[in-house]
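>>> Here is the input, now give the coordinates:
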Amino acid sequence: MPLTTKKAGDCRGTEADGARSSKWCSLCYVNGKFVDPDCTVDEMIKIVDTALRRDGARFPFRWMARRQIPTLERWR
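Got it, this is the predicted structure:
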C-alpha cells in the first residue's frame, strides 16, 4: 500500500520512538511492531483491499496493491 496519497494523507506506520516508518503502512505497523505478527500474506491482502474499497479506491489501484503485498520484505 502506498505510504502517502493525496486523499488519505500520510499512511505510514510508526516506529517505537513515534517516528514515521519508511517501510510500513499504518494498517500493519504501529509503535515499532506489526499489528498482527501472525497475519498471512492472504489475510493482509484482504485487509488492504477492504481499506482501499472503504476509501473509494478504483480497481486498478486495488489490483496493484494485491500484486505488491506479496513482494514486501515481511513475506520474503
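
>>> Only C-alpha atoms from now on, for both contacts and neighbour counts.
Fine.

>>> neighbouring contacts of the longest strand seen in the chain?
Criterion DSSP state E: the longest strand present in the chain is strand 20-25. If you take CA atoms under 8 Å, 6 or more residues apart in numbering as the criterion, strand 20-25 is touched by Met1, Pro2, Leu3, Cys11, Arg12, Gly13, Thr14, Glu15.

>>> Distance of the first one relative to Ala8?
Separation of Met1 from Ala8 (CA to CA, to the nearest Å): 11 Å.

>>> Ala57 too?
11 Å.

>>> returning to that earlier point: show me the contacts of strand 20-25 that map onto strands.
Among the contacts of strand 20-25, the members found in strands (DSSP E) are Arg12, Gly13, Thr14.

>>> I have a second one here; can you model it like the first so I can compare?
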Amino acid sequence: MKEYKFCQSCGMPLKKDPQTGGTNKNGSKSLKYCSYCLVDGEFTSPEIDTPQKMQKFCIEKMKEQGMPRPIAWVFTRGIPQLERWKK
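Purely as a prediction, here's the structure:
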C-alpha cells in the first residue's frame, strides 16, 4: 500500500492530523485522507466537490488561524493535483 505524507483531499500533512488519518467504512484508519476530510468512508463536506472549492475552504480556515491569505494560497496551490481531484 502506498504511503502518503499529505491528505489526498485537502493537502494537510497527515502527521499534523490529531487523529493520524480519517476512517474507512469498515472503521480502519485511512492512509490517504485526514480525519477532517474522511469519516466512516464518507467525505465530511459533500458540498466541496471541486478542487477550487477545497482551496477556498482551506484558505479561509488558515486565515481564521491567523495566516496571511497569500501564504495560505501557496500552501493550497497543489490541491488540484491531489488524487481525489484528478480526473
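
>>> where does the TM-score land?
Here the TM-score for the pair of chains, by TM-score structural alignment, normalised by the length of structure 1, is 0.67; 73 aligned residues with a CA RMSD of 2.6 Å.

>>> before we move on, back to that, who's more crowded, Met1 and Ala8 of structure 1?
A direct count of neighbours by other CA atoms under 10 Å for Met1 of structure 1 and Ala8 places Met1 higher, at 22 against 10.

>>> which residues does that one contact?
Neighbouring residues of Met1 of structure 1 by CA under 8 Å, 6+ apart: Cys25, Val48, Ala65, Gln68, Ile69.

>>> Just name the closest of the ones in strands among the contacts of strand 20-25 of structure 1 to Leu52 of structure 1, please.
Among those, Arg12 lies closest to Leu52 of structure 1 (CA to CA), at 14.8 Å.

>>> Now do the same for the closest one: its match in structure 2.
Correspondence of Arg12 of structure 1 to structure 2, assessed by TM-score structural alignment: Gly21.

>>> Assess the claim that that match and Leu14 are in contact.
Yes: with contact defined as CA atoms under 8 Å, Gly21 of structure 2 counts as touching Leu14 (6.4 Å).

>>> Which one's more surrounded, the two?
With neighbours defined as other CA under 10 Å, Gly21 of structure 2 and Leu14 compare such that Gly21 has more, 25 against 21.

>>> Pull the contacting residues for the closest residue to Phe34 of structure 1 other than its chain neighbours.
Distances taken as CA to CA, 6 or more residues apart in numbering put Cys28 closest to Phe34 of structure 1, at 5.4 Å, once the chain neighbours are dropped. For Cys28 of structure 1, the contacting residues are Gly13, Phe34, Val35, Asp36, by CA under 8 Å, 6+ apart.

>>> Looking at structure 2, which of these hold up?
By both residues aligned by TM-score structural alignment, their matches' CA atoms under 8 Å, the contacts of Cys28 of structure 1 still in contact after alignment to structure 2 are Gly13, Phe34, Val35.
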